[in-house]
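Enquirer: pasting the structure only:
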């Protein structure tokens, strides 16, 4: 089994690359998706988050108000660390379950937004970094996702720098061009992953 850590800053296009690698045949483990699952209503994870951050981080229906929680933790590194201390062990346990259910010859792509921030590179055989300049990422997030520029800059500040992410990369996917260019690069990366898995 080849374990591939896929990361990139917010707005880099990492999720697009992960979808395209899954279409090539990778088994995709989406850390963000799992992180949402472990704090769904009725879970011990959500109860723990509400216990630490208060019921103001919940919607009236009892589900997690991600925007409210995000505005609290991205403005305070200690609170972000507290949230991570709750969520990361739960995500790790779920990922371990999924690995056990996967064939030994699979190429597993772990979509891990905070790979650099949490020093997770050693967990993977290969680290793939999806890269785009801060200017391109900012424009995408403001124009395509409708995010507030100040919120985007706060998230940039809470994440690893572009340089720190690139230092960890075994493979870089530059994503500042068209979707056709991105697909061509993903195809090259997939061929390289197949070669590494076979060696």
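Expert: Okay, I see it. Only a predicted model underlies this, so the values are computations on that prediction, with no experimental measurement involved. Numbering: from 1, shown residues only.

Enquirer: drop to CA atoms for contacts and neighbour counts, all remaining ones
Expert: Will do.

Enquirer: which helix runs longest in the protein?
Expert: Of all segments of type helix in the chain, defined using DSSP state H, the longest is helix 77-100.

Enquirer: give the other helices and strands that that helix contacts.
Expert: Under the contact criterion of 3 or more Cα pairs under 8 Å, 6 or more residues apart in numbering; DSSP states H and E, helix 77-100 touches helix 31-37, helix 44-53, helix 66-73.

Enquirer: all strands of this protein, in order?
Expert: Counting by DSSP state E, the segments of the chain that form strands are 2-7, 27-30, 107-111, 126-131, 171-174.

Enquirer: next, format these as a markdown table and append mean neighbour count and distance to residue 72.
Expert: Converted to a markdown table, the strands of the chain look like this (neighbours: other Cα atoms under 10 Å; distance: least, Cα to Cα, whole Å):
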| stretch | mean neighbour count | distance to residue 72 |
| --- | --- | --- |
| strand 2-7 | 24 | 24 |
| strand 27-30 | 20 | 24 |
| strand 107-111 | 23 | 24 |
| strand 126-131 | 25 | 27 |
| strand 171-174 | 18 | 32 |
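
Enquirer: and those as a markdown table, adding distance to residue 145?
Expert: Converted to a markdown table, these look like this (distance: least, Cα to Cα, whole Å):
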| stretch | distance to residue 145 |
| --- | --- |
| strand 2-7 | 19 |
| strand 27-30 | 20 |
| strand 107-111 | 20 |
| strand 126-131 | 18 |
| strand 171-174 | 20 |
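
Enquirer: one step back: adding mean neighbour count and distance to residue 145, write the helices and strands packed on helix 77-100 out as a markdown table.
Expert: Formatted as a markdown table, the helices and strands packed on helix 77-100 follow (neighbours: other Cα under 10 Å; distance: least, Cα to Cα, whole Å):
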| stretch | mean neighbour count | distance to residue 145 |
| --- | --- | --- |
| helix 31-37 | 16 | 17 |
| helix 44-53 | 17 | 26 |
| helix 66-73 | 15 | 14 |
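
Enquirer: next, the one to line up against it:
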């Protein structure tokens, strides 16, 4: 029988663009932790055939659709980054749907704790659904360098994304734990393992 004490508690994992939160999440998953990615949930809710996509096309016009009927993410991204009103409309439509998708996925967890990975954990208020917050932190110059290496983008776009995300100070003020990822992947994995062993000792996310 699943008693309430054996129900997994939820760790919110966040960090700015290029901080290494995906690499950290992957390693937690490799250690057997159930990981739900808010970005994946955000992609699923706008799949063709789901109601959100039709509403988006109706609101922004067909320019945000690709020829095959999929969402044209880069067209949508450039629209909403240049206009806060358009961004607010999209968030009002998608956030409740994404919340539902995330809750459904977290409910499948069998591990002692589960992780919700979200770049906008703080800004979207998603952290309120978690019992503990881990921030992956990195110096801004390193964030920019990593993102330019990884994505086909330019520094101006990276700066725009950094601006739209919570400030580092704001993120850190919500953190229960901070992992500074300014070295290599091996160091990151070691830190993740240390935190994992600590998290296994927690009940409900608190010591």
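Expert: Thanks, I have the structure now. It should be emphasised that the depicted structure is a prediction, and the values quoted were computed from it without experimental measurement.

Enquirer: just give the TM-score of the two.
Expert: Here the TM-score of the superposed chains, computed with TM-score structural alignment, normalised by the length of the first structure as the reference length, equals 0.94; 198 aligned residues with a Cα RMSD of 1.4 Å.

Enquirer: have a look at how far, on average, the longest helix of the first structure is from the second structure.
Expert: Per the superposition on the second structure, helix 77-100 of the first structure and its aligned residues are separated by 1.6 Å on average (mean Cα distance after the TM-score superposition for the first structure).

Enquirer: okay, the angle between that helix and helix 44-53?
Expert: 170 degrees (axes from the mean of the first three to the mean of the last three Cα atoms, to 10 degrees).

Enquirer: helix 77-100 of the first structure: how far from the chain's middle?
Expert: 12 Å (Cα atoms, centre = their mean, to the nearest Å).

Enquirer: which residue range of the second structure does that helix align onto?
Expert: Aligned by TM-score structural alignment, helix 77-100 of the first structure corresponds to residues 84-107 of the second structure.

Enquirer: list the buried ones in that stretch?
Expert: Of the residues in stretch 84-107 of the second structure, those scored as buried under the neighbour-count criterion (16 or more other Cα atoms under 10 Å) are 90, 94, 95, 97, 98, 99, 101, 102, 105, 106.

Enquirer: for the third one, give me its contacts.
Expert: Residues in contact with residue 95 of the second structure, defined by Cα atoms under 8 Å, 6 or more residues apart in numbering, are residue 124.

Enquirer: aligned to residue 23 of the first structure, what sits in the second structure?
Expert: When the two structures are superposed using TM-score structural alignment, residue 23 of the first structure falls opposite residue 30 in the second structure.

Enquirer: likewise for residue 169 of the first structure?
Expert: In the second structure, residue 169 of the first structure lines up with residue 175, judged by TM-score structural alignment.

Enquirer: what sits closest to that match if chain neighbours are left out?
Expert: Spatial nearest neighbour of residue 175 of the second structure, excluding adjacent residues (Cα to Cα, 6 or more residues apart in numbering): residue 133 at 5.1 Å.

Enquirer: quick one: map that neighbour onto the first structure.
Expert: Under TM-score structural alignment, residue 133 of the second structure pairs with residue 127 in the first structure.

Enquirer: coming back round to it: which two of the buried residues of stretch 84-107 of the second structure have the greatest separation?
Expert: 90 and 106 (23.6 Å; Cα to Cα).

Enquirer: what's the burial count for residue 18 of the first structure?
Expert: Residue crowding around residue 18 of the first structure was assessed by other Cα atoms under 10 Å; the count is 23.

Enquirer: show me what contacts it?
Expert: By Cα under 8 Å, 6+ apart, residue 18 of the first structure lies in contact with 6, 28, 109, 111.

Enquirer: list the contacts for the first one?
Expert: What it means is residue 6 of the first structure. Taking Cα under 8 Å, 6+ apart, we find residue 6 of the first structure in contact with 14, 18, 109, 110, 111, 112, 113, 115, 127, 128, 129, 130.

Enquirer: how close does it sit to residue 42 of the first structure?
Expert: To residue 42 of the first structure, residue 6 of the first structure is 30 Å away according to Cα to Cα, to the nearest Å.
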